[in-house]
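1. quick one, what's the 3D model for this:
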Amino acid sequence: MLLKDIQFLDDATRPPVPVIEGVTPDQREAGNHLRDIHDYLRQHLSTLGQLIERASAGEVAASEVRDAVDSLPITANYRRFGNVCGQYCHLIHKHHTIEDQALFPALATRSPALKAVVERLEAEHVTVHHLLELMITKIMSLSDEPTRAHFDDAVEVFRAFEKLLLSHFKYEEDSIIDALGYYGIL
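-> The predicted structure is shown next:
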């Protein structure tokens, strides 16, 4: 019931990716910068998931989770913006804002064939944002009161967020990495 208000999009309804002929290795490498950013985000997502799972299994105390999260590089790098969950939210939000306001319009202008893909990616950003907000709420509830119910909620929402974000990253990479380099956007 936690996820009832989240409007998940069916992966099977994603528009097909248009093939771009003649992409050079240098163009592909330029687009791979997006994958590098996603890899950074995936690494922190994995660490956060492991911490939640370990705490839920009783392997570490909630305070140890807080301490471990506090030691993440993302925490040190963004400490001035608030808590680590807020950091991750801020980072994902900034990443998607840059895509929505700069990369996607440039792609849609240079390649009308990518317009449907870009629209889908933008719609997925909305779903990611809603789920991210819910995840942060549940993790903060867990931090405030580490009950079994709060652990279960945090794990459920985190796993849904993780599944959605990883799928989104993969589709985005498959869809636009070549185009970003080919059209000189990155």
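
2. C-alpha from now on. contacts and neighbour counts both.
-> Will do.

3. which other helices and strands does the helix or strand residue 63 falls within contact?
-> Applying DSSP states H and E as the criterion places residue 63 in helix 62-70. On a contact count with 3 or more Cα pairs under 8 Å, 6 or more residues apart in numbering; DSSP states H and E, helix 62-70 meets helix 25-56, helix 115-144.

4. next structured bit after the last one?
-> Next helix or strand after helix 115-144 toward the C-terminus (DSSP H and E): helix 148-182.

5. angle of that next one against helix 115-144?
-> Using axes from the mean of the first three to the mean of the last three Cα atoms, to 10 degrees, the inter-axis angle of helix 148-182 relative to helix 115-144 is 150 degrees.

6. what residues does residue 75 make contact with?
-> Residues in contact with residue 75, defined by Cα atoms under 8 Å, 6 or more residues apart in numbering, are 69, 83-84, 87.

7. related to what we said a few turns ago, buried set for the helix holding residue 63?
-> With burial defined by 16 or more other Cα atoms under 10 Å, the residues of helix 62-70 counted as buried are 62, 65, 69.

8. let's compare: structure for the following, please.
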Amino acid sequence: MRRALAARGAGAGRSTGRAGHGYPGPARSLLNRMAMRQNYWSLGAFCATCCRLLATHHLLEDEAMFRKLRTADRDLSPILQRLEEEHELIVGLITCLDQKLVRMIEFNVHKAADL
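-> This is a model prediction of the structure:
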């Protein structure tokens, strides 16, 4: 954050040449971009944690629980098959979400760089 402020000359004060007497717009814009960067990082960290937990949950079901249930009761096979298909669908949805989040962040990073 300090490097970003230093690189921009803190924004405020530059328009008049006197520190503390400039327009706050550039500094506020910089602070907003830094806040958005933090929000993107937080969203990414939250999403990654949820996805890891979901992947672990599904792995345990697919590799252990579903096998044991099939062995214990063959009548559960159609239900377990459907759950496995849903797991595959969810992987596709998570991949799509991840791609959209990356595009959103890239777009906003490029947009902020143009300011």
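
9. just to revisit the earlier point, who wins for proximity to residue 78 of structure 1 among the helices and strands packed on helix 62-70 of structure 1?
-> With distances scored as Cα to Cα, the stretch of these nearest to residue 78 of structure 1 is helix 25-56 (13.2 Å).

10. give the aligned range of the closest one in structure 2.
-> Using TM-score structural alignment, none of the residues of structure 2 align to helix 25-56 of structure 1.

11. mind giving me the packing neighbours of that helix?
-> With contacts defined as 3+ Cα pairs under 8 Å, 6+ apart, helix 25-56 of structure 1 has these neighbours: helix 62-70, helix 148-182.

12. go again using 10 Å as the cut-off
-> In terms of contact count using 3 or more Cα pairs under 10 Å, 6 or more residues apart in numbering; DSSP states H and E, helix 25-56 of structure 1 is assigned the packing partners helix 62-70, helix 73-78, helix 84-98, helix 115-144, helix 148-182.

13. now distance to residue 38 of structure 1 too, for the ones you listed, in JSON lines please.
-> What follows is these, written out as JSON lines (distance: least, Cα to Cα, whole Å):
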{"stretch": "helix 62-70", "distance to residue 38 of structure 1": "19"}
{"stretch": "helix 73-78", "distance to residue 38 of structure 1": "14"}
{"stretch": "helix 84-98", "distance to residue 38 of structure 1": "9"}
{"stretch": "helix 115-144", "distance to residue 38 of structure 1": "14"}
{"stretch": "helix 148-182", "distance to residue 38 of structure 1": "7"}
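
14. wait, what's in contact with the residue minimising distance to the centre of structure 2?
-> Closest to where the C-alpha atoms of structure 2 average out (Cα atoms, centre = their mean) is residue 44, at 2.4 Å. The neighbourhood of residue 44 of structure 2, defined by Cα atoms under 10 Å, 6 or more residues apart in numbering, consists of 38, 50, 98, 101-102, 105.
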